[in-house]
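# Requesting a structural model of the entry that follows:
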Amino acid sequence: MSLKHPRHILIIGGGVFQVPAIKTAKSMGLKVVVTDYNPEAEGMLLADYPIEVSTRNINLTVNTAKQFHRACPLDGVLTVGTDASQTVAAVADALNLPGIPFEVAERATDKIKMRQVLKEKGVSVPDFRPIWTLEDCREAIKEMPLPLVIKPCDNMGARGVRKVERLDDLIPAFREAKEASISGKLILEEFMEGPELSLDALVFEDNIHITGVADRIIERDPYFVEVGHTLPSILPAEQQTQAVDVFKQAISALGIDIGAAKGDIKITPEGPKIVEIAARLSGGWMSAYTYPLATGVNLYKAAIQIALGEKPSDLTPKTSLFSAERSLLPPAGKILSIRGVEEARKIKGVKEIILMKEAGDMSEEPRSNMGKVGYVITVGKTREEAISINELARETLKIEIGAPNDLTWDIIRNNARKKFYIACKACTVCDGLECAGKVPGIGGIGTGSAFTENLTALARYQVNLRTIHEVKAPDTSVELFGHKLALPVLAAPITGMETNLAGGMDEREYADAILDGCLESGTIGMVGDGASPKKYLIGLEAIKKRGGLGIPVFKPREYNLDIIMRFKAAEDAGAVAVGVDIDAASFKTMAQKGQAVGPKTVSELRELKSHLKVPFILKGIMNVESALAAIEAGADAIVVSNHGGRVMDHMPGTAEVLPEIANAVGGRIKVLVDGGIREGIDILKMLALGADVVMIGRPVCIAAFGAGQEGVSYYLREKLNELKKAMILTGCGSIDQIDPSIIFRKKGDR
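Next up, the predicted model:
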């Protein structure tokens, strides 16, 4: 008698939207393999075989699936609630499993290709134009009347989707869409008036079986945030039939002949038009909860059966109820408490209360369908009953939102850790040990020693206690480039939100948080540059909005003309000063995107300086020779920096080289320093070693991710208070009284 081995199914994605499918598969007796970028994702913890790989990394997922398949055959693959249909198709093709061809999945993912195919096949879509540059937008607007909608061609959840009502909206809308795009490709299309429907379908044996038509509720203009849906739709039967017909036409036109499909359709005065189609069941809880609750049909079970090559079980509705899903969207701020959850769950008709956040997390003003506090799902015998029960449940839930001063560093770190996913663990002490070698990422390059040495070098110095003096209220202010700062700290420039930090914030959100948090704290923030040719404009726009109170730092591009162009844009934005981080002279990512960088000669730097009317900063000075060359080139300030240990391994810590450099400079130009500064006492040490001002990078980044502007200002307030305490305990009444006499190297250190 042979033993029957359990079948295995691969589910791409282990987030909260995939959890119901994972649970369904397990209830069917299947062994579940789950892939996800985040090893701590809820679905990964439920999986029989969790595998840490991004849903977007198609090649790695295919290779991983092949390896698993050789040891333990996979019987099917699918995804729900996330745009991973290309990954699913690639795995299905590689392992000869049921599924659509890769090119079909690509058409159902790329909104440009989708619309082009649908238009060619005569399926009704909005007027549209593919967009790459801002100039493309301007040309398209000459042919398309406002209002319009701009969106990434390759993202989901309404990320980067924004209405363009006036010409003044175009630039910020373009940049938001660009930031949210994985490839940089955008689409500009007509704004469609009318109600919107969400539809699901299962496709098998040449049959398109519609499994739900719901009314979508879209709010938060100029953004498109789905705040809920109600099923079944209340629209007239004729309009629903027309929408279903267009949906089926689109499914066939794209070539989706097996699996699932979801569609968003606008009912315009000209008739139904496709908003988008995806080769999967919907997210937003329609396929997981509202349709099954209303009809008694388990769609995920049916979808899994199709993925296994089987005909799905009976799809005939067994009940005729109404269901409603609504988002929990309290005001922006820190969540102090969420009460009344159990009471709300006891209300008759309440089927699910799904909380995505908890006390200590931040509630944010939504610009997309991501980052909501939670969802309430209810059923009723009538539409009105389902909606009224939902309203009662949300009224029963009490979400208390606190002010920024309720923040703590632990809350900020915990929030940041969730946004970073595995890019950064926001460790208790940011010392580079956990993230060593994680580049891209936030760690130090190679062994990570150049990162950790920054902290080690600072730790070699101790501080002398002096408490017999008159200093009770030290003055922490300094003057830099004609501006009085409340504390001698600048936020260091950081970019690469998508590349290095898992996209938990986009570049604009980050720049806004840094600059506003710094200004609120009485200092100035820096913004960075990157491999994208236009990324620097995001920082300059943020600086301009704040009256020029910010400092951009540019990469040392191979051709000075490229840098001079950026200098001019910075001056037009009113920037306080500009910098070049010459320690980025070997960045591979720059060259890969056609932005070659390299070292600069004194004459090349002098040429750059000659085109400036504002102070010129050179960042990345690690020896006396370079410092003197910077002075010769006309720099107004230098930054002693090893780029956070991210450009070369086995470099000394900045505190090790700072005294010699500061002595050689002799006050002729300003000396700034970064690297390993974590506490107020570290600021004091760096100033005693010869710095005029310090810069802090990673901790400020954690603060921004953890609580936005409020997080940055909280962190800087804490450092200010710590610095004041250190100055009192060392008898320093002002910044200029901090000198080498208050510190000494530990015995045994050279």
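
# When you work out contacts or count neighbours from here on, use the C-alpha atoms and nothing else.
Will do.

# which helices and strands sit right next to the lengthiest helix in the chain?
The longest helix of the chain (DSSP state H) is helix 698-730. Applying 3 or more C-alpha pairs under 8 Å, 6 or more residues apart in numbering; DSSP states H and E, we find helix 698-730 packed against helix 409-420, helix 507-520, helix 680-688.

# where does Met505 fall, helix, sheet strand or coil?
Counting by DSSP: H, G, I helix; E, B strand; the rest coil, the backbone at Met505 sits in coil.

# one more, for comparison:
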Amino acid sequence: MSTQPVNVATQKLPDMRYERHAGVPRQTDVSKALAHAAHPVLGNSSSEPVNVNEFEELARLALPNMYYDYYAGGAEDEHTLRENMQAFHRITIRPRVLVDVSQVDMSTTILGYPISAPILVAPTAAHKLAIPEGELATARAAAAAKTIMVLSYSSSCSIEEVASSCNAVRFFQLYIFKRRDISALLAQRAERHGYKAIVLTADTPRLGRREADIKNKMIYPPEKNLEGLISINIQCVDQGSKLETFANQMMDASLRWEDIRWLRSITSLPILIKGILTHEDATRAVEAGVDGIIVSNHGARQLDFSPAPVSVLEEVVDAVKGKVPVLLDGGVRRGTDVFKALALGAQAVLIGRPVLFGLAAKGEGGVRTVLEMLKNELETSMALAGCPCIKDITRSHVRTEHDRLPSML
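All right, here's what the predicted structure looks like:
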């Protein structure tokens, strides 16, 4: 295949950040002028967020509608988007009492790398839509929280820029393109710049139908990591967003399990596969030799009415039989959610939208606060459930709908 670079087409984007301030509508001259003071205004608010969910409203006020909808939206009717969170609500915790929890230790390891708590930053695209520093701010916040950030291939800062932003353990998310040379180059750049694992996203043979992006005629920033490799000047011939058209023309819909061998041939990094939702695919993933599995439905942005990750987590864990670590991505908004996922067999969870909402609302500090809130809530949950360390959280600490069913028969 040809590896000759093609100049990336420049696109005119809306201003990256407008704010609503004192009732002034977004996208007016007054609103744009006030944008410079927006972070101090939010930061000095008398009503500071007390949980992760409250950052979403701050982000909604801070972002242009197009960008908020892009971050927040899901596929089609958004049934799965709602279910991702609601599925956690149907799981109850069975606490133990009279356990010494004077010291609670949340630390754990992922692929041998120590982290302060089993909460990672999920791969999410285009952080510069939230603030100008983009993924550089997110990377610093993750490093401060002593956890792992998975950088999206479609980040608005390059692999190299994020690598040099701070000293931390990072993974890199990879898609497989029709032009395999591009995917190979991205993986090799990540390995060369110190990323410790490849997270292969496997659930995107084509982009899900994200109707908010279609209605907004979503304008997506140039793919920073593809600069000099391929043109993204895509002309829409239908009613879809430019992002949808670009993805459907670029992604390799012929990708199969056998192609894991090809990925192994071009990088020595461990490979985690993201997008597993069934025991059949979990079994195939282990047979293919992956180093880890991430149970995920792509933040409910791909196939609507696919199951919530937490509802199939135990199915995947049972299929894997401890041969590789299993992580969960999707719907986590509380420390109790983290606790439930761990009890059902996840080694850790990944956080996507809450990180973006924290970034949009309060920049790097917002991301740090989101991660600290979840860690603090997890610590409280562990103490109140009688679990002084992560290994003490067991299946017996939760009750699911499946557990209740026999008692109803």
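
# re the thing from before, can you list contacts of whichever helix or strand comes after the longest helix of structure 1?
Scanning forward in sequence from helix 698-730 of structure 1 by DSSP states H and E, the next helix or strand is strand 743-745. Applying C-alpha atoms under 8 Å, 6 or more residues apart in numbering, the contact partners of strand 743-745 of structure 1 are Arg460, Tyr461, Gln462, Val463, Asn464, Lys685, Ala688.

# Next: stretch 495-505 of structure 1.
419-424, 439-442, 506-507, 527-530, 705.

# buried stuff in it?
Neighbour-count burial for stretch 495-505 of structure 1, with 16 or more other C-alpha atoms under 10 Å as criterion, is recorded at Thr495, Gly496, Met497, Glu498, Asn500, Leu501, Ala502, Gly503, Gly504, Met505.

# Using the three-state scheme, assign Gln462 of structure 1.
With three-state DSSP as the basis, Gln462 of structure 1 sits in strand.

# if we can go back for a sec, buried among the contacts of strand 743-745 of structure 1? Need that as a selection in PyMOL.
Provided next is the PyMOL selection string for whichever of the contacts of strand 743-745 of structure 1 are buried by 16+ other C-alpha under 10 Å:
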select buried, resi 460+461+463+685+688
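
# so which of the contacts of strand 743-745 of structure 1 comes closest to Gln240 of structure 1?
The closest of the contacts of strand 743-745 of structure 1 to Gln240 of structure 1 turns out to be Lys685 (C-alpha to C-alpha; 70.0 Å).

# Contact partners for that closest one?
Contacts of Lys685 of structure 1 (C-alpha under 8 Å, 6+ apart): Leu458, Tyr461, Val463, Ile743.

# if you skip the residues just before and after it, what's nearest to the counterpart of the second one in structure 2?
The reference is to Tyr461 of structure 1. Aligning on TM-score structural alignment places Tyr461 of structure 1 opposite Ile91 in structure 2. Excluding its sequence neighbours, the residue lying closest to Ile91 of structure 2 (C-alpha to C-alpha, 6 or more residues apart in numbering) is Thr400, at 4.8 Å.

# and the gap between the one you found and Val367 of structure 2?
Thr400 of structure 2 sits 31 Å away from Val367 of structure 2, taking C-alpha to C-alpha, to the nearest Å as the criterion.

# Comparing the two, which residue is more hemmed in?
Per other C-alpha atoms under 10 Å, whichever of Thr400 of structure 2 and Val367 has more neighbours is Val367, with 29 against 17.

# my guess is that one meets Leu359, correct?
Yes. Counting by C-alpha atoms under 8 Å, Leu359 is a contact partner of Val367 of structure 2 at 5.4 Å.
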